[in-house]
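K.L.:
would you be able to build a 3D model of this:
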Amino acid sequence: MFGIPRLTFWFTVIGLLPFYLATIAWYNDFVSDAIFSLYGPPTRLFGTYAIAIFGLLGGGYWAAVSMSESTRKTHYLMAIWPVLWIFFFFTFRGGLRPIIIPTGFALLLINDWYFVKQNLFPPWWLRNRIFVTVAILACYLVPIFDYQIQTLLERIGGLN
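P.N.:
A predicted model of the protein is given here:
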């Protein structure tokens, strides 16, 4: 699977399920009602799971730096910024919030590239993270574009 260990690949696919469910719920009332009864609106599932993933990745970066016994400040800064990003920006209450999380996921690729180049992660790690990031960004694009289309239609009088 693209040079990614088989178990890692399949756990990655399973780990994407909440993003897929939130995306499907955007257009499927049955799935939306099921998610709403457990988590609230699908946007909450998007946000809550994003927090979990950022925390997981931040912990992985921190563990890699700690295990390497690195004394480079850059390593530690690269390890903690994902958690700070999600903490500070997820609490942001403005209209940019739906863009902040996917932007953070895209920026995590810089971290992944850095950690692979520093030999803190194996070479296949970046291929796995590119796969994951593309999948996550595709899921986030559905509500972003849907909102933009609805807003445009409301402005031109297409929705009543």
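K.L.:
every contact and neighbour count from this point should use C-alpha atoms.
P.N.:
OK.
K.L.:
packing partners of the helix ranked longest in the chain?
P.N.:
Counting by DSSP state H, the longest helix found in the chain is helix 124-156. In terms of contacts (3 or more C-alpha pairs under 8 Å, 6 or more residues apart in numbering; DSSP states H and E), helix 124-156 is packed against helix 17-25, helix 97-117.
K.L.:
highest mean neighbour count out of those helices?
P.N.:
Ranked by mean neighbour count under mean count of other C-alpha atoms under 10 Å, the helices and strands packed on helix 124-156 are led by helix 17-25, which reaches a mean of 19.
K.L.:
what are the contacting residues of that one?
P.N.:
Helix 17-25 is contacted by residues 31-33, 35, 42-43, 45-46, 49, 136, 139-140, 142-143 when judged by C-alpha atoms under 8 Å, 6 or more residues apart in numbering.
K.L.:
which one of the helices and strands packed on helix 124-156 lies closest to Arg155?
P.N.:
helix 97-117 (20.3 Å; C-alpha to C-alpha).
K.L.:
another sequence for comparison is provided below:
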Amino acid sequence: MFQPRIPFSALILGLAGLLPFAWGVVTMWSEGAQALTMATVGPRFVGPYVGLFYGSVILAFMSGVLWGFATRAEGPVETTGYALSVLPALWAFFMVGGGPVSAAIALMAGFVGLLGLDWLFWRQGLAPAWWMKLRLILTAGVVACLVPVAF
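P.N.:
From the prediction side, this is the model:
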């Protein structure tokens, strides 16, 4: 099946969205980056904290994206789409917590589950044709950045 190119702006903005996750890993491994960040913006933006907080925000954001896709459906597909669209936000709210290791594992599971929801919406023709290409790239990046926190 032909998949059109990801629009450049969507790709760049999506990749930019990985920066907080990556910065969390950088500050876990670099004392200099951690000290600079602590001195300029504070402890919430270093180590696992930035990635875990940001990951929760992004899962909630993605619920909104899926809700938008559901508006393109009709009948039972629409109803199911709305119901499924709230799952990533609920997952973040109920499952992310209890310390960095369990939170990172919960977020990784949440993002992999989100990828499944992305596929369902895409398969229904509710998401752009290039959507899964972008979501695979971004999900791989997010999970790769959460692995050092979890393990």
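K.L.:
on that earlier part again, can you say which of the contacts of helix 17-25 of structure 1 are buried?
P.N.:
Neighbour-count burial within the contacts of helix 17-25 of structure 1 applies to Val31, Ser32, Ile35, Pro42, Thr43, Leu45, Phe46, Tyr49, Ile136, Cys139, Tyr140, Pro143; the criterion is 16 or more other C-alpha atoms under 10 Å.
K.L.:
return the residue of structure 2 aligned against the fifth one.
P.N.:
Which is Thr43 of structure 1. Structural alignment (TM-score structural alignment) places Thr43 of structure 1 against Pro48 in structure 2.
K.L.:
so its match touches Pro100, yeah?
P.N.:
Yes: contact criterion C-alpha atoms under 8 Å: Pro48 of structure 2 and Pro100 qualify, at 6.5 Å.
K.L.:
please report how far the residue mapped onto Leu107 of structure 2 from structure 1 lies from Leu141 of structure 1.
P.N.:
With TM-score structural alignment defining the correspondence, Leu107 of structure 2 maps onto Ile101 in structure 1. For Ile101 of structure 1, the distance to Leu141 of structure 1 equals 11 Å [C-alpha to C-alpha, to the nearest Å].
K.L.:
what is the burial count for Leu13 of structure 2?
P.N.:
10 (other C-alpha atoms under 10 Å).
K.L.:
from Met132 of structure 2, how far out is it?
P.N.:
Using C-alpha to C-alpha, one gets 16 Å for the distance from Leu13 of structure 2 to Met132 of structure 2.
K.L.:
Val25 of structure 2 too?
P.N.:
In terms of C-alpha to C-alpha, Val25 of structure 2 sits 26 Å off from Met132 of structure 2.
K.L.:
got the helices and strands packed on helix 124-156 of structure 1 as a markdown table, with distance to Val83 of structure 1 columns?
P.N.:
A markdown table is the format used below for those (distance: least, C-alpha to C-alpha, whole Å):
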| stretch | distance to Val83 of structure 1 |
| --- | --- |
| helix 17-25 | 19 |
| helix 97-117 | 10 |
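K.L.:
against structure 1, where does stretch 122-137 of structure 2 fall?
P.N.:
Stretch 122-137 of structure 2 maps onto residues 116-131 of structure 1, going by TM-score structural alignment.
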